[in-house]
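In: Mind looking at a prediction? Sequence and model below.
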Amino acid sequence: MTDTLTDTLTDTEVLNHWINGANHEGSSTRTAPVYNPARGIVAKQVRLASTADVDAAVASALAAFPVWRETSQAKRQTIMYNFRELLNARKGELADILTAEHGKVTADALGEIARGIEVVEFALGMPHLAKGEFSENVSTGVDVYTLRQPLGVVGIISPFNFPAMVPMWFYPIAIAAGNTVVLKPSEKDPSAANWMAELMMEAGLPAGVFNVIHGDKEAVDALLVHPDVQSISFVGSTPIAKYIFETASSHGKRVQALGGAKNHMLVLPDADLDLTADAAVNAGFGSAGERCMAISVVLAVEPVADDLIAKIAERMKGLRVGDGMRGCDMGPLITEAHRDKVASYIDLATTDGADVVVDGRGVEVDGEASGFWLGPTLFDKVSTESAVYQDEIFGPVLSVVRVESYEEGLDIINRGRYGNGTAIFTNDGGAGRRFQHEVQVGMVGINVPIPVPVAYHSFGGWKESAFGDAKAYGPAGIAFFTREKAVTSRWLDPSHGGINLGFPQSH
């Protein structure tokens, strides 16, 4: 599942699991290093759960479920509101954790938290969102109504690139709806999960409702097949998303499995090239390109490519790369191995005939030389046959593919294996409307480079960017974390008419 290094316990700080409202060492002595990527050093170790440790987390959630399910909606909402207030007041603490373990700059970390808080605020509407429907007198004296009830214990497996926001896509809705949670965050930057779980308890959440289990493939597999886990929510790479979906669904679970991406920006000749260049740099290099909604390919409809590339390259010169705590624009990549993998595409681009306009290797940084650095990188004349185009590089690499027309650009997007996000830049309203109708992608931006839906709409892609049909948060999240029950009710009176063995009919 991952290529995580494992080690035995050392004198370094060790991050424990969070089970039943307390730190829990568990039975496993395996650990993995957690790096400060801006310094290139091991900052702490994180425990890697055994199957028995996962069982303990699920048992805690299962024991807490009956009481939490019967807790009034008003009480649940009070706790969620308290959590929202605490999170707003202390988001700087969480941002520092994200910067230290992921490497993203503080402004980006605060932005991630803000988008997560949107989902917390959406979940505050659960009394309205989870309401059923009522039909009176569908037959004489008969009413039909629906109820929405929680599933039970739900599992969440989240990625390294958004240690706070992606878990918040799921657990606020799940908990507000009456479920209990076992979260398995990425072992690369795990501390945010514990911090959020402790803050939820400070807000009044009972012990056992929100549990955090750390680990690698062993922990993931144990969650996927556990008989007491009712659903799995996952965000990550496409191969793992497919594995998660197939394994969990084959064990009878509901699954949200969101995979990888190769997001395109189609630039028409009438676009405002200054606005477009700003957007390409922001969407391509924010968070060092480690976003599933990052723009990684610019489809430049001729004759704009030369001008657009010059504007992008000029803006790249002004980017300050370095330690996120120092007010830089872009931080390091998550690990040394990932940095080296992303950097390898620069040589590959040259081999495949692309022009390397800006080479991010050897970038001057405001930080320690031992950090996992790679500067923003720009390729031109990239072939759609090259692995530089085909692969989800997941780093600060922006490729320009030159096309002759809107139709050619659209065809390239629609032939791609992914369908997560896309954008068009144009001043032509008709072209924008045509694009949103014709493009085969789940999330579309019109002069918006990162079209992540707000919390009251749902997030999810098409094709190999998602498996199954369950999207994240918004109305889809409410439906996912609740079960609908239909009740047909008749209160009899003395004139009910006696015995009738015929099939019931409306009258």
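Out: Everything's here; your move. Numbers count the residues shown, from 1 in each chain.

In: only C-alpha atoms for contact and neighbour calcs from this point on.
Out: OK.

In: Can you name the residues that contact K104?
Out: K104 makes contacts with L98, S287, A288, G324, M330, G331, P332, as judged by Cα atoms under 8 Å, 6 or more residues apart in numbering.

In: Mind checking which of those are in strands?
Out: Among these, no member is found in strands (DSSP state E).

In: which other residues reach stretch 485-503?
Out: G141, V142, D143, V144, Y145, T146, L147, R148, Q149.

In: I'd like those as CSV, with secondary structure and distance to Q73 appended.
Out: As requested, the contacts of stretch 485-503 are arranged in CSV below (DSSP: H, G, I helix; E, B strand; the rest coil; distance: Cα to Cα, whole Å):
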residue, secondary structure, distance to Q73
G141, coil, 30
V142, strand, 28
D143, strand, 24
V144, strand, 23
Y145, strand, 19
T146, strand, 17
L147, strand, 14
R148, strand, 12
Q149, strand, 12
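
In: in the stretch 301-450 of the chain, which spans are helices?
Out: 305-317, 336-351, 387-390, 406-415, 429-438 (DSSP state H, counting those that start in this stretch).

In: ok, structure two:
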Amino acid sequence: MKHVTHWIGGKPWTAGAERHGDVYDPATGQVSGHVDFASADDVDAAVRAAAEAFASWRRVSLARRASIMFAFRELIREHTAELAALITAEHGKVAADAAGEVARGLEVVEFACGIPHLLKGGYSENVSTSVDSYSIRQPLGVVAGITPFNFPAMVPMWMFPLAIACGNTFVLKPSEKDPSASLLLARLWAQAGLPDGVFNVVHGDKVAVDALLTHPDVAALSFVGSTPIARYVYETGTSHGKRVQALGGAKNHMVVLPDADLDLAADAAVSAGFGSAGERCMAISALVAVDPVGDELLAKIKDRVGKLIVGPGADERSEMGPLVTGPHRDKVASYLDSGVAQGASLPIDGRRHPVTGGDAGGFWLGPSVLDHVTPEMSCYTDEIFGPVLSMLRAPSYEAAVSLVNNSPYGNGVAVFTCDGGAARRFVSEAEIGMVGVNVPIPVPMAYYSFGGWKSSLFGDTHVHGTEGVHFYTHGKVVTSRWPDPSHGGVNLGFPVNS
């Protein structure tokens, strides 16, 4: 039985813990380990270690920071299979999804390797007589990240590579449901040559979260999770004087226009709706079929779902794994009953989907589709965060756009069409932060920034990309005058030939 503890000051924490949590193997339903829960004092120790490290780390040259970042990149590449196996063992997602998660996180590490260029300022000579102005960006200090269970490697890597490359030190509070990946990342940082205390990990629950939100030495905090918790993190953190970016929940729509390639759309709906068991903030959870394509599209989806292999993530045959915990599986499954009770039909019931090679105690729920869903149903209003696709019918393009824009969430949306003019209009009219055209999950590359609108984001900046650099730094403008010594200015004592 494995034991997961904190990483503070460059090594595993040895002080012990009064409280612990269970870590499960979702494919069997069995406890596979225990994780220490941090007290407020443990969090304070991590922040202290980070604060002490900041004094020297902020002065390390950009060239040296980039060198360490490149070394970290290579170590992640070498240990991708090990990271992916940890993710599969504790989250349950299939091996291909886990490896893909590591690869997407690695993109941000690679972006951070360019930190000497990313931190370049501007310079203007002679803005006034003998006066020059220039801009620089400087680190904030100790910054923290609170990350969710669904991407235990990728989401932390959206945050800490840029924060550290910018000269900050970092305290990570990962999900207690799948904590092991964060400890492997900490060990890889140490192997890459990162000084002790620059990267720290504390595990736990609300006690640890609140300690970070209120700690006077934490300058900024990044969060990804549900909208109610994102709002709480933002309001609590900012009330304690912190810079906060808190990414919340989503209800991502996929609009299928009548001229769309329906085979492409069906493939996209299945992969984006049920990949990683639907436990993705960018998963498609609301499929909007514009008349008259709904019935044909549903038939194509049913055909594809029937062939999906649901089983243990470690089994190479599996295309979808279990959900992360038993209570979460039960909550997701409850939407199938409530959806039918509220008037939807259930053409695909994932509770009947066969499980290939899976233990009966695993947290299984197959792909499900609720059809003829309407906007007032709880299966539409709530973020289900599981393999349940709600299908709505819209009589027109205008009705579909109105449906999308009336959602309180604004994370991602996709439109499927063969009409360039319709796509261009949709991109302009959709009130959503990330838009895909014939791309169901429009997650941007690392050099663009990730984030939504409305109740999907609390704060002013998105994660990674240029906005990420700005979030983890202060801007400073310097105006200087250096009088010419030959005109009565300060004598600098330069040697001259006589």
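Out: Sure thing, it's come through. A quick note: this is a predicted structure, and the numbers were derived from the prediction, not measured.

In: looking at the helices of the stretch 301-450 of structure 1, which is buried most?
Out: The highest mean neighbour count among the helices of the stretch 301-450 of structure 1, using mean count of other Cα atoms under 10 Å, belongs to helix 387-390: a mean of 19.

In: Aligned counterpart of S370 of structure 1 in structure 2, please.
Out: Residue pairing (TM-score structural alignment): S370 of structure 1 is matched to G361 of structure 2.

In: just to revisit the earlier point, just the buried residues of the contacts of stretch 485-503 of structure 1.
Out: D143, V144, T146, R148, Q149 (16 or more other Cα atoms under 10 Å).

In: from those residues, which is closest to G208 of structure 1?
Out: Q149 (19.1 Å; Cα to Cα).

In: Tell me the counterpart of the closest one in structure 2.
Out: In structure 2, Q149 of structure 1 lands on Q138 (TM-score structural alignment).

In: my guess is its match contacts F471, does it?
Out: No: using Cα atoms under 8 Å, Q138 of structure 2 is not in contact with F471; the gap is 10.8 Å.

In: Residue in structure 2 paired with V401 of structure 1?
Out: Under TM-score structural alignment, V401 of structure 1 pairs with L392 in structure 2.

In: same question but for E85 of structure 1, I mixed them up
Out: By TM-score structural alignment, E85 of structure 1 lines up with E74.

In: how about that match, secondary structure?
Out: helix (DSSP: H, G, I helix; E, B strand; the rest coil).

In: mind putting the contacts of stretch 485-503 of structure 1 in CSV, distance to V212 of structure 1 included?
Out: Formatted as CSV, these follow (distance: Cα to Cα, whole Å):
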residue, distance to V212 of structure 1
G141, 49
V142, 46
D143, 43
V144, 40
Y145, 37
T146, 33
L147, 30
R148, 26
Q149, 24
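
In: any idea which of those residues is closest to P475 of structure 1?
Out: Using Cα to Cα, the contacts of stretch 485-503 of structure 1 come closest to P475 of structure 1 at R148, 12.9 Å.

In: before we move on, back to that, to G26 of structure 1, which of the helices of the stretch 301-450 of structure 1 lies closest?
Out: helix 336-351 (28.7 Å).

In: so the closest one matches what in structure 2?
Out: With TM-score structural alignment as the criterion, helix 336-351 of structure 1 aligns to 326-341.

In: So what touches the matching stretch?
Out: Here stretch 326-341 of structure 2 has contacts from 26, 29, 323, 345-346, 349, 351, 362-365, 370, 373, 377-379, 384-388, using Cα under 8 Å, 6+ apart.

In: Now, those that are in strands?
Out: Counting by DSSP E, the contacts of stretch 326-341 of structure 2 contribute S345, L346, L370, V388 to strands.

In: The first one contacts S368, doesn't it?
Out: Going back to what we said before, that points to S345 of structure 2. No: using Cα under 8 Å, S345 of structure 2 is not in contact with S368; the gap is 11.0 Å.

In: contacting residues around the equivalent of N16 of structure 1 over in structure 2?
Out: Residue correspondence, TM-score structural alignment: N16 of structure 1 in this structure matches T5 in structure 2. Taking Cα under 8 Å, 6+ apart, we find T5 of structure 2 in contact with P12, W13, V35, D36, V202, H203.

In: of the residues you listed, which stay in contact in structure 1?
Out: Here is what carries over to structure 1 from these, by both residues aligned by TM-score structural alignment, their matches' Cα atoms under 8 Å: P12, W13, V35, D36, H203.

In: which SS class is the third one?
Out: When the structure is reduced to helix, strand and coil (three-state DSSP), V35 of structure 2 reads as strand.

In: Confirm V143 of structure 2 sits in a helix?
Out: No: counting by three-state DSSP, one finds V143 of structure 2 to be strand, located in no helix.

In: State the distance from it to P179 of structure 2.
Out: 19 Å (Cα to Cα, to the nearest Å).

In: same thing with E316 of structure 2?
Out: Applying Cα to Cα to E316 of structure 2 and P179 of structure 2 gives a distance of 23 Å.

In: and the counterpart of L258 of structure 1 in structure 2, how far is that from V233 of structure 2?
Out: Aligned by TM-score structural alignment, L258 of structure 1 pairs with L247 of structure 2. Taking Cα to Cα as the measure, L247 of structure 2 falls 10 Å from V233 of structure 2.

In: Looking at the two, which one has more neighbours?
Out: Higher neighbour count among L247 of structure 2 and V233: L247, with 32 against 27, using other Cα atoms under 10 Å.

In: P292 of structure 2: neighbour count?
Out: 14.

In: do F467 of structure 1 as well
Out: 23.

In: Secondary structure element holding the closest residue to it other than its chain neighbours?
Out: Using Cα to Cα, 6 or more residues apart in numbering and skipping residues adjacent in sequence, the residue nearest F467 of structure 1 is A257, 5.4 Å away. Secondary structure from DSSP states H and E places A257 of structure 1 in strand 254-258.

In: Quick one: residues in contact with that strand.
Out: Residues contacting strand 254-258 of structure 1 (Cα under 8 Å, 6+ apart): 230-238, 241-242, 244-245, 248-249, 460-461, 465-472, 480.
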